[in-house]
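K.L.:
here you go, sequence then predicted model.
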Amino acid sequence: MHIDERSRYLKEMGITEWSVRSTANDSAPTAESQHAIPNQEPKVYWLFYGQAPGGDQERLFQNMILALGLLPKEWEWRSPTNTQTPNTHLPCVAFAFGEQAAQVLSGEQEPLTQLRDVVLEIAGQDIPLIASFDLAHCLNRPKDKALVWQDLLLARSVLQSL
């Protein structure tokens, strides 16, 4: 099967085609470059919930923040027990890393596999909630990082529709 034909079939089925790219000449964004525009005002607000990351989990999370292009003022990390409404006028979305965080925040009891790919809501609040795998799971099963990225993109699309 020719590559163009395969690409056409995948596109018709709604499957995103991934390709490997060389990173030898690419310069990765750094935390310093993220702060390059000091006076830029935040436009959105993300609440990330889950077990506090450390080590490799922290690096993975910071890479996610960079990939989303979030400014430091546009997000915060919270414990799942902290359901206090954020003090912001900006459009807001919550993202739960892990089954326990998703269940505590949403009040749902279903397993994570059923809570993913669904726009939930923080119980008692009008804040959309997206559930995904926890960071430790991503490190143990690297293929699932793509699923977490899909969940992050879902959260971003929900946020853009607010």
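P.N.:
It's in. Numbering: from 1, shown residues only.
K.L.:
only C-alpha atoms from now on, for both contacts and neighbour counts.
P.N.:
OK.
K.L.:
what's the neighbour count on Val104?
P.N.:
Using other CA atoms under 10 Å, Val104 is surrounded by 16 other residues.
K.L.:
what's the single longest helix in the chain?
P.N.:
helix 145-160 (DSSP state H).
K.L.:
run the chain-centre distance for that one.
P.N.:
Computed by CA atoms, centre = their mean, to the nearest Å, the chain-centroid distance of helix 145-160 equals 5 Å.
K.L.:
which outside residues touch that helix?
P.N.:
44, 91-95, 116-117, 128-133, 138 (CA atoms under 8 Å, 6 or more residues apart in numbering).
K.L.:
please repeat the previous calculation with a cut-off of 7 Å.
P.N.:
With CA atoms under 7 Å, 6 or more residues apart in numbering as the test, helix 145-160 has contacts from 91-93, 117, 130, 132-133, 138.
K.L.:
tell me the one of these nearest Phe48?
P.N.:
Val93 (8.7 Å; CA to CA).
K.L.:
now the element after the helix or strand where that closest one lies, going C-ward?
P.N.:
Assigned by DSSP states H and E, Val93 falls within strand 92-97. As assigned by DSSP H and E, the chain's next helix or strand after strand 92-97 is helix 99-106.
K.L.:
here comes the other one, which I'd like you to weigh against the first:
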Amino acid sequence: MLKEIGIEIFWPQGARELPAEEAPVLLNALDEPPPPVRARAPAPVPRESAPVRPQPLVARERTGGVGDMGWDALQAAVAACQACKLCEGRHNTVFGVGPQQADWLVIGEAPGENEDLQGEPFVGQAGKLLDNMLRALGLDRRENVYIANVLKCRPPGNRNPEPEEIAQCEPFLRRQVELVQPKIILAMGRFAVQSLLQTTEPIGRLRGRVHRYNDVPLVVTYHPAYLLRNLPDKAKAWSDLVLARSVLQGRG
């Protein structure tokens, strides 16, 4: 599997040098002693080396291989990834859910506690709200929507993602977009929006327009967790979904 994701492991070769032994010298009491004969040192005896644990994955080691991975290899690479400190506290990586090719791709920010425990994005109350929003458009995460996150591991205490963590996961997400081949991307939440669009603009200034990520039309909206705390903005989120549907239907 490690070979499959483009990592080479080198096992150190150790050798133990044995001390050379001098050949015995016979002395004749009547003659001058002959010059000492130098014996050849025995060949080094190989010493069995202990296996070396693979070093954590880092972006420069996997950037070249991720772009060629299929679904199985990509999911295995995410599950084995130790490129940042988020791997230390996770229960599960959260890869994604949905059909491997779909017209709709929903991208959230990072797993929360429930997602970390279940290994699936958008579960819990925020996930139920998202499912209801999608259902209103005739969509279902199991049938015609693929859902993924910018980060594949939960930040401790649900803190905000750090730039280094986003950078480490970005090749995985980019490859997911290439494999899903969506016709529309719905980016949910400030960190998802800003990382995908490489901007610091707030969501309020980015809504209502069609952006692009990897040449795919992208529509910005609020995260369901935010909507649970700010009920009046549900109407704005619904208009964002309608815009995304219009773009998909060629009317946006």
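P.N.:
Done, it's in. Predicted, not measured: the structure shown is a model, and the values here were computed from it.
K.L.:
what about the aligned partner of Glu99 of structure 1 in structure 2, how many neighbours?
P.N.:
Alignment note (TM-score structural alignment): Glu99 of structure 1 maps to Arg190 of structure 2. Residue neighbour count, defined by other CA under 10 Å, stands at 21 for Arg190 of structure 2.
K.L.:
is it correct that Arg190 of structure 2 is in contact with Ile203?
P.N.:
Yes - with contact defined as CA atoms under 7 Å, Arg190 of structure 2 counts as touching Ile203 (6.2 Å).
K.L.:
where along structure 1 do the strands fall?
P.N.:
Along structure 1, the segments classed as strands by DSSP state E run 45-49, 75-78, 92-97, 120-121, 128-132.
K.L.:
could you dump those strands to TSV with distance to Asp56 of structure 1?
P.N.:
Below are the strands of structure 1 laid out as TSV (distance: least, CA to CA, whole Å):
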stretch	distance to Asp56 of structure 1
strand 45-49	17
strand 75-78	16
strand 92-97	15
strand 120-121	28
strand 128-132	18
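K.L.:
got those strands as CSV, with mean neighbour count and distance to Gln84 of structure 1 columns?
P.N.:
Shown next, in CSV, are those (neighbours: other CA atoms under 10 Å; distance: least, CA to CA, whole Å):
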stretch, mean neighbour count, distance to Gln84 of structure 1
strand 45-49, 22, 11
strand 75-78, 16, 10
strand 92-97, 25, 12
strand 120-121, 20, 14
strand 128-132, 26, 14
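K.L.:
could you find the counterpart of Asp103 of structure 2 in structure 1?
P.N.:
Match for Asp103 of structure 2 (TM-score structural alignment): Tyr45.
K.L.:
apart from its chain neighbours, what residue comes closest to the equivalent of Glu74 of structure 1 over in structure 2?
P.N.:
In structure 2, the residue paired with Glu74 of structure 1 is Asn144, using TM-score structural alignment. Once flanking residues are discounted, Asn144 of structure 2 sits nearest to Ala102: 5.4 Å by CA to CA, 6 or more residues apart in numbering.
K.L.:
over to Gln34 of structure 1?
P.N.:
Gln34 of structure 1 sits nearest to Leu71 (CA to CA, 6+ apart), 6.8 Å away.
K.L.:
re the thing from before, and the longest helix of structure 1 with strand 92-97, angle?
P.N.:
Helix 145-160 of structure 1 runs at 160 degrees relative to strand 92-97, counting by axes from the mean of the first three to the mean of the last three CA atoms, to 10 degrees.
K.L.:
buried residues, helix 145-160 of structure 1. List them.
P.N.:
Residues of helix 145-160 of structure 1 classed as buried: 145, 147-148, 151-152, 154-156, 158-159 (neighbour count, 16 or more other CA atoms under 10 Å).
K.L.:
which one of those sits closest to Ile3 of structure 1?
P.N.:
For the buried residues of helix 145-160 of structure 1, the nearest to Ile3 of structure 1 is Leu147 (25.0 Å; CA to CA).
K.L.:
what's Ile203 of structure 2 aligned with over in structure 1?
P.N.:
When structure 1 is aligned by TM-score structural alignment, Ile203 of structure 2 is paired with Leu112.
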